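Asker: Dropping the sequence and predicted coords here.
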Amino acid sequence: MHVGAQRLFILVAGLWVGSILTVGYLVAPTIFGTLTDRQVAGMVAGSIFKVEAYLSTIVCIALMVLANLLVTRGLTQYRIIRLILLGMLLCSVAASFVFIPWMNTLRDQALLNGMPVMLSPSADLFGKLHGASSIVFMIQSALGIYLVWRLTKPNL
């Protein structure tokens, strides 16, 4: 039973971390490199990051539940995995419920006033939020890489 649960854990974690890295470091730059309208590119990328953040929150909670189950079944090496997942969960919750909604509100307010957010009075705040959310995303990415690295280590 432990081996099957561990393999499922590794598979889900690998796919999930792969999706985070793909969205952040392949899809988003491609969108901005392809679309000439930066406002449209930002809106498309923002929508994709929103879906990724919600998906990350759900998958992370599921993996934490599975990690807890594995720890209670004697696989104490999953204790450190739970801490990594907790860090990743904090990142995805911050993105899902703080950064993305706040940035979307600023963008929507600017559009209601007939201008892109980067030309609005909120441009400075939007830029700071974007920078902070990028840092949080990079932290989540690094934790994800470390998670997969730990999971693929023999004997964890």
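Answerer: Okay, I see it.
Asker: From now on I want contacts and neighbour counts done on CA atoms only, so please keep to that.
Answerer: Will do.
Asker: What are the neighbouring residues in contact with residue 118?
Answerer: Going by Cα atoms under 8 Å, 6 or more residues apart in numbering, residue 118 touches 124, 126, 127.
Asker: How much space separates it from residue 124?
Answerer: Residue 118 is 8 Å from residue 124, where distance means Cα to Cα, to the nearest Å.
Asker: Next up, the contacts around residue 91.
Answerer: 136, 137, 139, 140.
Asker: would TSV of these with neighbour count be doable?
Answerer: Written out in TSV, the entries for the contacts of residue 91 read as follows (neighbours: other Cα atoms under 10 Å):
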residue	neighbour count
136	19
137	22
139	15
140	24
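Asker: hold the first one in mind and look at this next one:
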Amino acid sequence: MVEATKLQHPLTHRLLRFLACILAGGVISQAFGCLAAYLIITDSQAAGMVANIVVQHLSYYFLGCAFAILSIANILIKRGASPLKNIRLPLLILMMAVAVASFLLIPRMDYLRETALIDGMPVMLSPFAGYFQVLNILVLMLLLTQIVSSAVVAWRLCNSEST
């Protein structure tokens, strides 16, 4: 016979689930916001600038939320809640993807954009166009990584409650 075990800290687990679902929803909303910027604004350079600003401003929220989830999970793991160990790696991947995209790649793209505008041309017509496209593709891949890793964290936290 299988016995159902009761969680030791039900309110804390509920808080973790809430934060993880808010984080996953925020990352997905960020992706829709960036997509909407490209669909609404006809100038692709301006749309990219708006999308990058959205990503950079939301990065602080995502990093704070991920850090809170990771800190609370680590405290609970030390108190014996070992099933929470499976959210550590996706959270760290999420934090690295957010940090690299927002604090390394997007500022570099802004610099390339400003340099091209000083020369009097859009960035896609400047000599930096190939480099800019590579950075843009990397940012898009990191945004996809953020979506996947935040969804995995939310799924694992919601799934751990049901078992």
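Answerer: Done, it's in. Remember, predicted model here, so these are calculated numbers, not experimental data.
Asker: Give me the residue at the spatial middle of the second structure.
Answerer: The residue lying closest to the centre of the second structure (Cα atoms, centre = their mean) is residue 146, at 3.8 Å.
Asker: hang on, that one packs against residue 94?
Answerer: Yes. Shown here, residue 146 of the second structure and residue 94 form a contact pair, counting by Cα atoms under 8 Å, at 5.2 Å.
Asker: what's the burial count for the residue mapped onto residue 141 of the first structure from the second structure?
Answerer: Matched by TM-score structural alignment, residue 141 of the first structure corresponds to residue 147 in the second structure. By other Cα atoms under 10 Å, the residues close to residue 147 of the second structure number 21.
Asker: Aligned counterpart of residue 14 of the second structure in the first structure, please.
Answerer: So residue 14 of the second structure corresponds to residue 7, using TM-score structural alignment.
Asker: And residue 49 of the second structure, by the same measure?
Answerer: Residue 49 of the second structure maps onto residue 43 in the first structure, by TM-score structural alignment.
Asker: I'd like to know how far that match sits from residue 114 of the first structure.
Answerer: Residue 43 of the first structure is 16 Å from residue 114 of the first structure, by Cα to Cα.
Asker: got it, and residue 128 of the first structure?
Answerer: 22 Å.
Asker: Give me the mean distance between the longest helix seen in the first structure and the second structure.
Answerer: For the first structure, the helix with the greatest residue count under DSSP state H is helix 38-72. Helix 38-72 of the first structure, aligned to the second structure and superposed, deviates on average by 1.3 Å (mean Cα distance after the TM-score superposition for the first structure).
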